[in-house]
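*Asks:* Predicted model, plus sequence, below.
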Amino acid sequence: MTPQDRAQRAAKTMMANDRASRALGMQLTTIAPGEATMTMQVTGDMLNGHGICHGGYIFTLADSAFAFACNSYNRLTVAQQNQITYITPGKPGETLTATARETALAGRSGVYDVEVTGDDGRTVATFRGLSRTIKGQHFPEDGASA
């Protein structure tokens, strides 16, 4: 199995079980080892009292992209710590895109940076996720570490 095949199969398994991302209409548009891109349309139910996308939804999109990126090796991996910085507001009706990229991976610990952008390409938020691999796999695989 190639690393790309592994990433795609792990993502398919995760998405089938990820009720939260699916309920928010998130779409996984790109997956590769250590990378993932997800989109989400800002609906009326996601707006805060200022009429812009609530930060919690932006965080959730970034966190989901982070999760798919760090689980792309078919090793169960969870968030250890996350931080987000909001730059510009998410606008009603626009599609936000979260692009996650691995910046470091050593042993069971990883670092992933996620950029959330708006329809016009502006940066909406930057997110850094620290991951920790735990025991287990998304699907059985001979020779893969559990």
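*Replies:* That came through fine. Numbering: from 1, shown residues only.
*Asks:* going forward, measure contacts between C-alpha atoms and count neighbours the same way
*Replies:* Will do.
*Asks:* What are the boundaries of the helices in this structure?
*Replies:* 3-17, 19-23, 55-70 (DSSP state H).
*Asks:* looking at these, which is closest to residue 132?
*Replies:* helix 55-70 (8.9 Å; C-alpha to C-alpha).
*Asks:* Mind giving me the packing neighbours of the closest one?
*Replies:* Helix 55-70 is packed against strand 27-32, strand 35-41, strand 77-86, strand 95-106, strand 109-117, strand 123-133, with contacts defined by 3 or more C-alpha pairs under 8 Å, 6 or more residues apart in numbering; DSSP states H and E.
*Asks:* mind listing what's buried in that helix?
*Replies:* Neighbour-count burial for helix 55-70 flags 55, 57-70 (criterion: 16 or more other C-alpha atoms under 10 Å).
*Asks:* What is the nearest of these to residue 43?
*Replies:* Closest approach to residue 43 among the buried residues of helix 55-70 (C-alpha to C-alpha): residue 57, at 10.3 Å.
*Asks:* check contacts around that closest one.
*Replies:* Contacts for residue 57 (C-alpha atoms under 8 Å, 6 or more residues apart in numbering) come out as residue 46.
*Asks:* A further structure is provided below for comparison with the first:
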Amino acid sequence: MTPQETVKYMLNQDFFSQWMGIKIIEIKDKYCLIEMPIKQEMINGLKTVHGGITFAFADSALAFSSNNSGEAAVALNCVINFTTAVRLGDTLFAESKLLTETRKTGIYDILVTNQNKDLVASFRGTVYKINKKAVDL
């Protein structure tokens, strides 16, 4: 399967990413760019997006980029820094790029920006390759 076919297969089974409204913009080997509109159900008591939504969005980008070569990988460690509040009506973009990898692990940087290209969060994820095919799970 191509990276695009693998991500399409994954997204078809990923009901949470579907609920979030994630759209695939670009897929390349160990890279992805995705988009998500902010919905009212994502807003917290301070009238900003719940941090867990931003984290989950970046985590989806990590999954799509780290699995699109066909080799299944799962998150080992993820760290996020929130830099700008996200509000209802915003559209977020997450760009995930591989920094480095070994036979069993990979480290990805994900930058989350809004429709104005303002950085709203930076996310670093480490994945573990589980020696299975992503489409066989």
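*Replies:* Here it is on my side, so go on. Since this is a predicted model, take the numbers as computed values, not measurements.
*Asks:* Mind telling me the TM-score for this superposition?
*Replies:* The TM-score (TM-score structural alignment, normalised by the length of structure 2) is 0.95; 136 aligned residues with a C-alpha RMSD of 1.2 Å.
*Asks:* just to revisit the earlier point, is it possible to export the helices of structure 1 to JSON lines including distance to residue 81 of structure 1?
*Replies:* Shown next, in JSON lines, are these (distance: least, C-alpha to C-alpha, whole Å):
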{"stretch": "helix 3-17", "distance to residue 81 of structure 1": "20"}
{"stretch": "helix 19-23", "distance to residue 81 of structure 1": "19"}
{"stretch": "helix 55-70", "distance to residue 81 of structure 1": "10"}
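*Asks:* Out of the helices and strands packed on helix 55-70 of structure 1, which gets nearest to residue 21 of structure 1?
*Replies:* strand 27-32 (8.0 Å).
*Asks:* in structure 2, what residues pair with the closest one?
*Replies:* Alignment of strand 27-32 of structure 1 against structure 2: residues 23-28, by TM-score structural alignment.
*Asks:* average gap between the matching stretch and structure 1?
*Replies:* Aligned to structure 1 and superposed, stretch 23-28 of structure 2 gives a mean residue distance of 0.9 Å (mean C-alpha distance after the TM-score superposition for structure 1).
*Asks:* for that stretch, which positions count as buried?
*Replies:* 24, 27.
*Asks:* got it, and stretch 86-97 of structure 1?
*Replies:* Buried, per 16+ other C-alpha under 10 Å, within stretch 86-97 of structure 1: 89, 90, 91, 92, 93, 95, 96, 97.
*Asks:* Which residue in structure 2 aligns with the fifth one?
*Replies:* The equivalent of residue 93 of structure 1 in structure 2 is residue 89 (alignment by TM-score structural alignment).
*Asks:* Against residue 2 of structure 2, how distant is its match?
*Replies:* According to C-alpha to C-alpha, to the nearest Å, residue 89 of structure 2 stands 34 Å off from residue 2 of structure 2.
*Asks:* Residue 133 of structure 1 versus residue 29 of structure 1, what's the distance?
*Replies:* In terms of C-alpha to C-alpha, residue 29 of structure 1 sits 24 Å off from residue 133 of structure 1.
*Asks:* nope, residue 120 of structure 1 is what I meant
*Replies:* With C-alpha to C-alpha as the criterion, residue 120 of structure 1 and residue 133 of structure 1 are 35 Å apart.
*Asks:* if you count what's nearby, which of these two comes out ahead?
*Replies:* residue 133 (19 against 9; other C-alpha atoms under 10 Å).
*Asks:* which ones are touching the more buried one?
*Replies:* Residue 133 of structure 1 touches 75, 76, 77, 78, 108, 109, counting by C-alpha under 8 Å, 6+ apart.
*Asks:* can those residues go into TSV with extra columns for neighbour count and distance to residue 24 of structure 1?
*Replies:* Formatted as TSV, the contacts of residue 133 of structure 1 follow (neighbours: other C-alpha atoms under 10 Å; distance: C-alpha to C-alpha, whole Å):
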residue	neighbour count	distance to residue 24 of structure 1
75	20	25
76	19	23
77	24	22
78	17	20
108	12	30
109	17	28
